[in-house]
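Peer 1: predicted model follows, preceded by the sequence.
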Amino acid sequence: MAVVLPEAAIIVAGGSGTRMQSQVPKQFIAIGGQPILMHTIRRFYEYNPALQLVVVLPQNQIAKWQTLCFTHVFEIKHAVVAGGITRFGSVKNGLAAITAPDGVVAVHDGVRPFVPVAVIREAFAVAAEKGNAVVAVPLKESIRQIFKTKNKALDRSQYQLVQTPQCFRLPLLRRAYALPEEPTFTDDASVVERFGQKINLVTGSYENIKITTPEDLLWAEVFLKATKTKDS
């Protein structure tokens, strides 16, 4: 009989709203009447209601989030911890809040509210089997490499866009995050790769956008409305 591993998710929400041209942190901006972060949390709850959820926020945003949860009667159970100065520090703080000694943990951007549940499920399954799973999608447009005085076309089939969630066996991610932080650590996969592990890619979704600009917000509202119409 297969052993069922405990599962957890760290949702990192450290945005300030600068690129969104908003005074409101982007994870708190409402789409469909609720903050983006609530939609994100709900996707993971739909995947597994027993999942241990940890939300990482800047210290000065925690009280606002608690107020939003009260106002919107948001009752999905989750822990809230203060983030670090960098994303690396924030994930490390989130890891410290995970209670299970073993299992699989996902790290996900708080402003990716449309990640399909099927993608979450696949990432957890592959990570349980192989140690890690990183969601990515093929490029749809041509790309060029830029130099100081020239540029050249690259073969886009050799590249993929990395998304989240990025899932890992808990002991592996804890050991990787014991490394000293480096400037090249742009995501969790880069930390685990530096630790000497091969990264396994799983197919993501073009719906799984990271909402960072006003244009993204417009798309999100349209997509959410279309989804509700389809489900009704």
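Peer 2: That came through, no problem.

Peer 1: only C-alpha atoms from now on, for both contacts and neighbour counts.
Peer 2: Fine.

Peer 1: how about whichever helix in the chain runs longest: buried residues?
Peer 2: Of all the segments of type helix in the chain, defined by DSSP state H, the longest one is helix 214-231. Neighbour-count burial for helix 214-231 flags 217, 220 (criterion: 16 or more other Cα atoms under 10 Å).

Peer 1: alongside the first one, take a look at this:
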Amino acid sequence: MPSTPDTPSFHALIPCAGTGSRAGTAQAKQYQMLLGQAMVMHTLQALARVPQLSSGWVIVSPGDSFEWPTVNWPDHFRREACGGATRAASVFNGLGVMLQAGVPAHDWVLVHDAARCLITPEAVSQLIEACRDDAVGGLLAVPLPDTLKVQTSTTQSAPSPSGPRVDATVPREDKWLAQTPQMFRLGALHAALAHASATAFAGITDESSAIERLGQSPRLVPGSAHNLKVTYPADLAFAELVLKGRT
């Protein structure tokens, strides 16, 4: 069915130009091997099984040297070497390429972290169905389950030799941990990031924050704690354990 404002299509955009230094791996974390293939391939294969998605756009750095496999590569996904110095820049550049390629501005784009390899097609479909008629869009997120602490500021006192100290406890009510995908209209998200680019994307930590800066309120769609972003070495072991359980 052709895309129209009343029947928009859905597309995935996967920024994949980061280095992932906190993961402690010799190569970018999205290329770390998990169960015989790169982590990012698990991510792409999960997204490829989402029936509503008509295309996927993987945004890599211009100097990307990863040897991408041809086997198990989703036919309706493509790679674009337009990644930027930051995640926000990579997403902004990728959205621009999509628009230049003729993807309508009224279509929905779901931006998903390459390192969230435990995402399930069911969770993505849930997000799409929850937000497809929303005026703004939304994101997967989970309510904050733990007590949140603020550490003492080093500008107020000398650093403790034993490490950071608690300054205050923050109420966790009404607080959520943002995840991805984050789903917005292609043109609206591109415009929001274009506005943020004037300050080099300062303070833009995800797509929702760019939309929020324009005074809009994205919808929070309950996700799963399993949909973590692999960031530290222990996360790699956890992701492998979960993926093994799914085979």
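Peer 2: Yep, that arrived. These numbers were taken from a predicted model, which means no experiment stands behind them.

Peer 1: helices or strands up against the longest helix of the first structure?
Peer 2: strand 30-31 (3 or more Cα pairs under 8 Å, 6 or more residues apart in numbering; DSSP states H and E).

Peer 1: what range in the second structure does the strand it packs on sit on?
Peer 2: Taken onto the second structure by TM-score structural alignment, strand 30-31 of the first structure occupies residues 33-34 there.

Peer 1: which position in the first structure pairs with Gly137 of the second structure?
Peer 2: Match for Gly137 of the second structure (TM-score structural alignment): Asn132.

Peer 1: likewise Arg172 of the second structure?
Peer 2: Mapped onto the first structure by TM-score structural alignment, Arg172 of the second structure lines up with Arg156.

Peer 1: quick one: Phe168 of the first structure from Asn132 of the first structure, how far?
Peer 2: Look at Phe168 of the first structure and Asn132 of the first structure: by Cα to Cα, to the nearest Å, they are 4 Å apart.

Peer 1: helices and strands around the lengthiest strand in the second structure, which ones?
Peer 2: Across the second structure, the strand with the greatest residue count (assigned by DSSP state E) is strand 176-185. For strand 176-185 of the second structure, the elements it packs on are strand 108-111, helix 121-131, strand 137-143, judged by 3+ Cα pairs under 8 Å, 6+ apart.

Peer 1: mean per-residue distance, that strand versus the first structure.
Peer 2: Comparison of strand 176-185 of the second structure with the first structure after fitting gives an average deviation of 0.6 Å (mean Cα distance after the TM-score superposition for the first structure).

Peer 1: roughly how far does Leu51 of the first structure sit from Leu179 of the first structure?
Peer 2: Following Cα to Cα, the distance that separates Leu51 of the first structure from Leu179 of the first structure is 27 Å.

Peer 1: need the strands for the first structure, in chain order.
Peer 2: Under DSSP E, the first structure gives strands at 7-12, 30-31, 34-35, 52-57, 79-82, 104-109, 132-138, 143-146, 151-154, 160-169, 201-203.

Peer 1: my guess is Thr25 of the second structure contacts Gln32, does it?
Peer 2: Yes: counting by Cα atoms under 8 Å, Thr25 of the second structure does reach Gln32; the two are 7.4 Å apart.

Peer 1: which residues does stretch 63-82 of the second structure contact?
Peer 2: Stretch 63-82 of the second structure is contacted from outside by 17, 31, 41, 44-45, 48, 54-62, 90, 93-94, using Cα atoms under 8 Å, 6 or more residues apart in numbering.

Peer 1: same question for stretch 38-46 of the first structure.
Peer 2: In contact with stretch 38-46 of the first structure (Cα under 8 Å, 6+ apart) are residues 9, 11, 51, 53, 74, 76, 110-117, 120.

Peer 1: the residues you listed: which two are farthest apart?
Peer 2: Across these, the longest distance by Cα to Cα is 21.6 Å; it joins Phe74 and Ile120.

Peer 1: got the contact list for Ser90 of the first structure?
Peer 2: 12, 56, 82-84.

Peer 1: same question for Gly138 of the second structure.
Peer 2: Here Gly138 of the second structure is in contact with 127, 131, 182-184, 208, 218-221 (Cα under 8 Å, 6+ apart).

Peer 1: mind doing that once more with 10 Å?
Peer 2: 110, 127-128, 130-132, 180-184, 207-208, 211, 217-221 (Cα atoms under 10 Å, 6 or more residues apart in numbering).

Peer 1: also Val4 of the first structure?
Peer 2: 103, 128.

Peer 1: on that earlier part again, anything in contact with each of Phe168 and Asn132 of the first structure?
Peer 2: With Cα under 10 Å, 6+ apart as the test, Phe168 of the first structure and Asn132 both reach 104-106, 123-124, 126, 189, 192.

Peer 1: pick the one among these closest to Lys210 of the first structure.
Peer 2: Nearest member of those to Lys210 of the first structure, counting by Cα to Cα, is Ala106, at 16.2 Å.

Peer 1: quick check: the closest one vs Ala9 of the first structure, distance?
Peer 2: Distance check for Ala106 of the first structure against Ala9 of the first structure: by Cα to Cα, it reads 4 Å.
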